[in-house]
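Trainee: Sequence and computational prediction follow.
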Amino acid sequence: MNIETSLDVLRYAAFTPVPSLGAGPRSGNPAGVVLDASALDEAAMQAVAAEVGYSETAFVTARDDAQRRFRLRYFSPLAEVPFCGHVTIATAVALAERIGPGELLFDTPAGQIPVSTTTGADGALRATLTSVPTRTRPALPEELDGALAALGWSSGDLDPGLPPHVAFGGVQHLVLATADRARLADLDYDFDALAELMRRHDWTTLQLVWRESADRFHARDPFPVGGVVEDPATGAAAAAFGGYLRALGLVTRPTAITIRQGEDMGRPSELLVDIDPADPRVRVTGRAHPIAEAR
């Protein structure tokens, strides 16, 4: 039975770049949004997320429009996750279209996530989420060895200036930086082996990055634990990565960086990340717009 027939499941593309940078019908990360999930139990939400088939679907399980406060749960096709950035951006834009731009507060399993929604000069809505406090630690040798083996990478592929870490911005991500853009482009990993490793260490994605410059990075995010080969834009990982850069001492004053993601899979996405050395949280900004897709 198609559960969606009795629900209003919205579809948005999140972290779409501006038109001049490659926005199009296949840009951004598709997200499912259910703005009234108050009658759904966990099993029903999981079933809907599996039917939608996107990397994440958000469910608003309680809402107070007057206070602009909402409770969210997030489901991949395979499991619930505590936090997801791209579908948070999509949900915020969907709400702003209905109740107007402004400040929102999302209560999530990872904690409270303030989101600011605004209309840009181009007329497009965008949202800025503020993460929970970030943290990071060096990856353990066995963690790194397992990841490199599943990816088919070697230690010589890594950028010594960006050491492997496990970074947190609501959920955990293994950060691996390559010194070579071609290495990032040539991603062909062992899906089952990486999924097993990620489940063992409680990682949501791998944040694979290449540093183009001090304020511009390219990323790819395998997500096999969610049943998805690769995520085109990962806001939670972007927040974690911002905290990682701050912890390494690579950010010493308020700094904005850009992460380009999804390019190698044909879904170019752009994430704007604001990092303040005095604030353990990180702000991630992106555009989102509705997409039409047959159910």
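Mentor: Cool, the structure landed. Numbering: from 1, shown residues only.
Trainee: only C-alpha atoms for contact and neighbour calcs from this point on.
Mentor: Noted.
Trainee: quick one: terminal-to-terminal distance for stretch 97-111?
Mentor: Terminal residues of stretch 97-111 lie 24 Å apart, using CA to CA, to the nearest Å.
Trainee: Give me the contact list for that stretch.
Mentor: Residues from elsewhere that reach stretch 97-111, judged by CA atoms under 8 Å, 6 or more residues apart in numbering: 65, 68-73, 82-83, 92, 96, 112-119, 132, 170-171.
Trainee: Okay, buried residues for it please.
Mentor: Using 16 or more other CA atoms under 10 Å as the test for burial, stretch 97-111 gives 101, 103-108, 110.
Trainee: Can you flag which of those residues belong to strands?
Mentor: 103-108 (DSSP state E).
Trainee: If we only consider the buried residues of stretch 97-111, which is nearest to Gly286?
Mentor: Among these, Pro101 lies closest to Gly286 (CA to CA), at 14.2 Å.
Trainee: Okay, one more to line up with it:
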Amino acid sequence: MYRRLVSSSPVAVLRYAAFTSDAVGGNPAGVVLTADELADDAMLGIAADVGYSETAFLSSFVGGEGVLRYFSPLAEVAFCGHATIATAVAIAERHGAGPMRFQTPAGTVDVVTRREGDEIIAALVSPPASSAPMTEAELDDLRSAFGWAVDDLDPRFPPHVGSAGNRHPLIGLRDRERLARFDYDYDALADVMARREWTTVHVFHRRAEGVFDVRNAFPPGGVREDPATGAAAAAFGAYLRDRGSLPQGSEVVLHQGVDMGVPCRLVISAVPDSTAISVAGAAHTIGPDRTRR
């Protein structure tokens, strides 16, 4: 429990795992539903104490609309998909499922929640999402940090940098075994990502038509890997959409966190008449003993 800077009322920090149908898998996020009186340094301090890759802070929430901000233990983040899903599910559990809208540093994010049996599914509409070919210099930096040979890359998926509020390199690997190893020079990659202003590195392998195994390196968040990354999933969705691999009315399933022992499932689809991508998944409450992986 944390104290507001102005009010003497305690501020509750909720803990959820997003993009999972149980409390074992998923990506942990902190959620504060009453952040109206918290200053920036207080939110950063809470996020650092919680210790997850991101904690979401909701303020001015009236009539299904509010302001949502995200902090990692190190800094504010413009947009975080899994923390948005966690926040939406937390609201729906308390006030009922339905549409909601958040103003975030990356722009307006709409979310629709619905109940399916005993769980709540949240589908967010990302900020405008796009991708562009990666430069040779950018790719050389990544290959050096990861130790990839040219033959490690999947020639069916040219390297791109995608964006949906944050920038994410998108790299396809030819072999699932190479993805499973996922070894890289942490300090070297952290330096590259800081210079390039990248948030995660989204590495993927095509398992089957419409199904991918993915992993996300996350040195800017202070961890080697993120278990589930909604913002990167949206950027990847834009990449697939622009390549004709995510047509209107179709869905692509991303399996993330499997190699970390915290399986996550993210479902992405193109939003009609928009450049946004929908990212959907469930979320469940977890105890304070659950640490980030």
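Mentor: On my side now, so go ahead. Fair warning: this is a prediction, and the values are worked out from it, not measured in the lab.
Trainee: Let me see the TM-score of these two.
Mentor: Superposed pair, TM-score by TM-score structural alignment, normalised by the length of structure 2: 0.93. Supporting alignment: 285 aligned residues with a CA RMSD of 1.6 Å.
Trainee: how about the residue mapped onto Thr119 of structure 1 from structure 2, what does it touch?
Mentor: Thr119 of structure 1 maps onto Arg115 in structure 2 when the alignment is built from TM-score structural alignment. For Arg115 of structure 2, the contact set (CA under 8 Å, 6+ apart) comprises 97, 121.
Trainee: just Asn166 of structure 2 next, same as before
Mentor: 78-79, 106, 198-199, 231-232.
Trainee: For Val112 of structure 2, see how far away whichever residue in structure 2 pairs up with Leu151 of structure 1 is.
Mentor: Leu151 of structure 1 maps onto Phe146 in structure 2, with residues paired by TM-score structural alignment. Phe146 of structure 2 sits 38 Å away from Val112 of structure 2, going by CA to CA.
Trainee: which one of those two has more residues nearby?
Mentor: Higher neighbour count among Phe146 of structure 2 and Val112: Val112, with 19 against 16, using other CA atoms under 10 Å.
Trainee: Against Gly281 of structure 2, how distant is the residue nearest to that one when sequence neighbours are not counted?
Mentor: In this structure, Val112 of structure 2 finds its nearest non-sequential neighbour in Pro99, 4.2 Å apart by CA to CA, 6 or more residues apart in numbering. Remark: distance between Pro99 of structure 2 and Gly281 of structure 2 (CA to CA) = 15 Å.
Trainee: same check, this time on Ala164 of structure 2
Mentor: Distance, Ala164 of structure 2 to Gly281 of structure 2, by CA to CA: 17 Å.
Trainee: So for these two, which residue has more residues nearby?
Mentor: Between Ala164 of structure 2 and Gly281, counting by other CA under 10 Å, Ala164 is the more crowded of the two (30 against 25).
Trainee: Report the contact partners of the more buried one.
Mentor: Residues in contact with Ala164 of structure 2 (CA under 8 Å, 6+ apart) are 126-130, 231-232, 234-235, 276.
Trainee: mind listing which of the residues you listed are in helices?
Mentor: Those of the contacts of Ala164 of structure 2 mapping onto helices are 231-232, 234-235, per DSSP state H.
Trainee: so which of the residues you listed is the most crowded?
Mentor: Busiest of those [other CA under 10 Å] is Ala234, holding 34 neighbours.
Trainee: To which residue of structure 1 is it aligned?
Mentor: Ala234 of structure 2 maps onto Ala239 in structure 1, by TM-score structural alignment.
Trainee: ditto for Ala188 of structure 2
Mentor: By TM-score structural alignment, Ala188 of structure 2 lines up with Ala193.
Trainee: Touching the helix or strand hosting that match from outside, list them.
Mentor: Here Ala193 of structure 1, judged by DSSP states H and E, is contained in helix 191-201. Helix 191-201 of structure 1 has contacts (CA under 8 Å, 6+ apart) with 143, 146-147, 150-151, 204-205, 223-225, 229.
Trainee: now swap in stretch 81-88 of structure 1 and tell me
Mentor: Stretch 81-88 of structure 1 has contacts (CA under 8 Å, 6+ apart) with 14-15, 29, 31-33, 56-58, 73-75, 108-110, 129, 170-171, 233-237.
Trainee: now, which of the residues you listed lie within helices?
Mentor: Short answer: the contacts of stretch 81-88 of structure 1 in helices (DSSP H) are 235-237.
Trainee: Return the member of the buried residues of stretch 97-111 of structure 1 nearest to Ile291 of structure 1.
Mentor: Out of the buried residues of stretch 97-111 of structure 1, the member with the shortest distance to Ile291 of structure 1 (by CA to CA) is Pro101, at 19.7 Å.
Trainee: Number of residues surrounding Val175 of structure 1?
Mentor: Count around Val175 of structure 1 with other CA under 10 Å applied: 28.
Trainee: again with Ala42 of structure 2
Mentor: So Ala42 of structure 2, with other CA under 10 Å, has 16 neighbours.
Trainee: Need the counterpart of it in structure 1.
Mentor: That one, Ala42 of structure 2, aligns with Ala44 by TM-score structural alignment.
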